[in-house]
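Peer 1: Prediction below, plus the sequence it came from.
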Amino acid sequence: MLLAIDAGNTNVVFALVEGDDIVARWRIATDPRRTADEYAVWLHQLMQLGGQDPKSVTAVVIATVVPRALHNLTVLAEKYFRQTPLIAGRAPLEWGIHLDVVEPSTVGADRVVNTIAAHALHSGDLIVIDFGTATTFDVIDYTGAYKGGIIAPGINLSLDALVAAAAKLPRIAIETPESTSVIGRTTEEQMVIGIYWGYVGLIEGLVTRIKAEIGRPVKVIATGGLATLFERHSKVFDMIEPDLTIRGLTIMWHRLAK
């Protein structure tokens, strides 16, 4: 059984993978100060509640964009699962794809792993939109090369900045509006419209510009926790892959194992 760990800026996702099947997944808020012991108590309890035996883990693979979290995740793997973890992008788990950008070493591990998964699962030119702390747009050509992309503030980050900077604005939940009207009648409605429909405009506008620049048919893949939020009111996505990063880590592990 493979334990795949995706450490992002907001959450750390742990997934148990058997073959190609994700049999369980759990997430916890990212905190670089969290110790291996704390991870172990939390994770072992959840595994046991789900009928999973921690001893069934025979490999651990980690992708992280939070360098400070890596040490404790490594200790977790070594101390509590008796496994030396493989780190995505480091020998022997190198990327194995061409990063066709000016500074390849600065590309986030999650973005490269998403690229690997997207190309393995879908043919042709691709755009991967990942809705996380930041919203990233990654461009992958038909050969599987990473060509670059866009980094925009995440929707939660945008809302937090708005509320923090405007004393009288309330904190609201981000949700799909029932109405397609863009004229709000209350302060809360106007905030939802501004955040939600403003973000739809950002997504659709940037995808349109990327497609025009590529000049060939392109598939758009969405991933991340908030991807489904925009599915109802926008036709920009060709498909949603909620577990794209975990899929990528699994693909990398299988390639190495072979």
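Peer 2: Happy to help now that I have it.

Peer 1: only C-alpha atoms for contact and neighbour calcs from this point on.
Peer 2: OK.

Peer 1: Next SSE downstream of the top helix by length along the chain?
Peer 2: Looking across the chain with DSSP state H, the single longest helix is helix 187-214. Later in the chain than helix 187-214, the nearest helix or strand by DSSP states H and E is strand 218-223.

Peer 1: could you say what helices and strands that following strand packs with?
Peer 2: Strand 218-223 makes packing contacts with strand 125-131, strand 239-240 when contacts are defined by 3 or more Cα pairs under 8 Å, 6 or more residues apart in numbering; DSSP states H and E.

Peer 1: With distance to Ile193 as extra columns, can I get those in JSON lines?
Peer 2: As requested, the helices and strands packed on strand 218-223 are exported to JSON lines (distance: least, Cα to Cα, whole Å):
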{"stretch": "strand 125-131", "distance to Ile193": "18"}
{"stretch": "strand 239-240", "distance to Ile193": "23"}
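
Peer 1: Of all the ones you listed, which one is nearest Pro177?
Peer 2: strand 125-131 (18.1 Å; Cα to Cα).

Peer 1: Excluding chain neighbours, what is closest to the residue nearest the centre of the chain?
Peer 2: In the chain, the centroid-proximal residue (Cα atoms, centre = their mean) is Gly224; its distance is 4.7 Å. Spatially, and ignoring its direct neighbours in sequence, Gly224 is nearest to Phe131 (4.6 Å; Cα to Cα, 6 or more residues apart in numbering).

Peer 1: Tell me, how many residues neighbour the one you found?
Peer 2: Close neighbours of Phe131, defined as other Cα atoms under 10 Å, add up to 22.

Peer 1: Repeat that for Met252.
Peer 2: 21.

Peer 1: What of the one 4 residues further on?
Peer 2: Leu256: 11 surrounding residues under other Cα under 10 Å.

Peer 1: hold the first one in mind and look at this next one:
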Amino acid sequence: MQTLFVATLCLDIGNTHTHWGIVDHQTVSKHGEFSTPSLNPSAIEKLISEHQPQAIALASVVPLVSNKLKDFLKNTGRPFVQLQFDNLIGLGFDYPNPAEVGQDRLADCIGAQVVGGAPAVIIGMGTATTVDILNTKGYAGGIIAPGLGVMTQYLHERTALLPQLDAENLLGGPTIGKSTIEAMKSGCALGFAGMIGALLDGVVLEMTKSGSPEPKVIVTGGAAIYLPKSWQSRVQHEPHLTLIGLAEFYRRTTL
């Protein structure tokens, strides 16, 4: 008999932001984010007090931060698990070195199993842009490329005169810029969309050439609005895929 779903506080600690959500029956009822550098036990304690989750699940790509939280998370009076490559249930590997795959990317693959199944291509749009492949064997590799925020930040940091752009406010301007800012916005938005399109075209072609059925393409992360038009109607947008995957990971550990 399978364990019932329970309200799980899911924490996804990323390089820039930490996303949290209360997930029950594969539905995210509450969610939010913190700045990762400012994350501390008192912030998590407040979430627990407000939402009274029955369990806690964690994925982190910033060990320096998550290691400082572990002792607290283990002593909240609730079951606590951290997703790692060697404690997964129901997700195998078609990949030579699973230890190097980010915990968030593995959570995304579990989330993809929940919302669509294999084969799937998962596009994560955070600090880095990640493309991960889920096949019938499990995690099967992927791509890591710059995220949109990295592109805008790098332009500013590596030049003397170019300003810092808001990576969440690049759309709506002309293709041919009539000012420095318009030119930067166009270059970043169109360049990022072109990169995503090229990555998707290449991955899907390689998968189908190797005999795979046409994969479902699932997009998660805030930069999904920058998908190229040729792909916008061909993807499934799951903004909380990582959180759904973390909750399912916890559920599987209780079976």
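Peer 2: Nice, thanks for sending it over. Keep in mind that what you see is a predicted model, and the values were worked out from it rather than measured.

Peer 1: so what does the longest helix of the first structure touch, helix or strand wise?
Peer 2: Counting by 3+ Cα pairs under 8 Å, 6+ apart, helix 187-214 of the first structure packs on helix 155-165.

Peer 1: just the strands in the stretch 51-200 of the first structure please.
Peer 2: With strands called from DSSP state E, counting those that start in this stretch, the stretch 51-200 of the first structure shows them at 59-64, 86-87, 125-131, 134-140, 146-153.

Peer 1: Dump those into CSV; add distance to Asn9 of the first structure as well.
Peer 2: Below are the strands of the stretch 51-200 of the first structure laid out as CSV (distance: least, Cα to Cα, whole Å):
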stretch, distance to Asn9 of the first structure
strand 59-64, 9
strand 86-87, 17
strand 125-131, 12
strand 134-140, 9
strand 146-153, 13
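
Peer 1: closest to His98 of the first structure out of these?
Peer 2: strand 146-153 (6.3 Å).

Peer 1: residues in contact with the counterpart of Gly198 of the first structure in the second structure?
Peer 2: Structural alignment (TM-score structural alignment) places Gly198 of the first structure against Gly191 in the second structure. Listed by Cα atoms under 8 Å, 6 or more residues apart in numbering, the contact set of Gly191 of the second structure is empty.

Peer 1: Strand 146-153 and the longest helix of the first structure, what's the angle between them?
Peer 2: 160 degrees (axes from the mean of the first three to the mean of the last three Cα atoms, to 10 degrees).

Peer 1: list the buried ones in helix 187-214 of the first structure?
Peer 2: 189, 191-197, 199-200, 203, 207, 210-211 (16 or more other Cα atoms under 10 Å).

Peer 1: just stretch 160-179 of the second structure next, same as before
Peer 2: Result for stretch 160-179 of the second structure [16+ other Cα under 10 Å]: buried residues Leu165, Ala167, Leu170, Leu171.

Peer 1: Over to stretch 10-23 of the first structure?
Peer 2: Buried residues in stretch 10-23 of the first structure (16+ other Cα under 10 Å): Asn11, Val12, Val13, Phe14, Ala15, Leu16, Val17, Ile22.

Peer 1: Where in the second structure does that stretch fall?
Peer 2: Per the alignment by TM-score structural alignment, stretch 10-23 of the first structure matches residues 16-29 in the second structure.

Peer 1: do stretch 57-74 of the first structure as well
Peer 2: Counting by TM-score structural alignment, stretch 57-74 of the first structure corresponds to 53-70 in the second structure.

Peer 1: now the end-to-end length of the matching stretch.
Peer 2: Chord length of stretch 53-70 of the second structure, first to last residue, is 17 Å (Cα to Cα, to the nearest Å).

Peer 1: for stretch 139-158 of the second structure, same thing?
Peer 2: Termini of stretch 139-158 of the second structure sit 36 Å apart (Cα to Cα).

Peer 1: try stretch 136-154 of the first structure
Peer 2: 8 Å.

Peer 1: If we go by neighbour counts, what in it is buried?
Peer 2: Thr136, Phe137, Asp138, Val139, Ile140, Asp141, Gly144, Ala145, Tyr146, Gly148, Gly149, Gly154.

Peer 1: quick one on the thing from earlier: so what touches the match of stretch 57-74 of the first structure?
Peer 2: By Cα under 8 Å, 6+ apart, stretch 53-70 of the second structure touches 6-15, 22, 36-37, 39-41, 73, 78-84, 102-104, 107, 246-247, 249-250.

Peer 1: Tell me who's in contact with the closest residue in space to Leu229 of the first structure that isn't next to it in sequence.
Peer 2: Among residues not flanking Leu229 of the first structure along the chain, Thr176 sits closest, at 5.9 Å (Cα to Cα, 6+ apart). Under the criterion of Cα under 8 Å, 6+ apart, the neighbours of Thr176 of the first structure are Tyr196, Leu229, Phe230, Arg232.

Peer 1: Pro242 of the first structure: which of those is nearest?
Peer 2: Leu229 (12.0 Å).

Peer 1: Double-check that closest one against Glu175; I have them as touching.
Peer 2: Yes - at 6.8 Å, Leu229 of the first structure counts as touching Glu175 under the criterion of Cα atoms under 8 Å.

Peer 1: Now list whatever residues contact both of those two.
Peer 2: By Cα under 8 Å, 6+ apart, no residue touches both Leu229 of the first structure and Glu175.

Peer 1: Excluding residues flanking it in the chain, which one is nearest the aligned partner of Arg111 of the first structure in the second structure?
Peer 2: Taking TM-score structural alignment, the alignment pairs Arg111 of the first structure with Arg105 from the second structure. Of all residues not flanking Arg105 of the second structure in the chain, Asp132 sits nearest, at 7.1 Å (Cα to Cα, 6+ apart).

Peer 1: For the one you found, which residues are in contact?
Peer 2: Arg105, Cys109, Val121, Ile122, Ile123, Tyr139, Ala140, Gly141, Gly142, Ile143.
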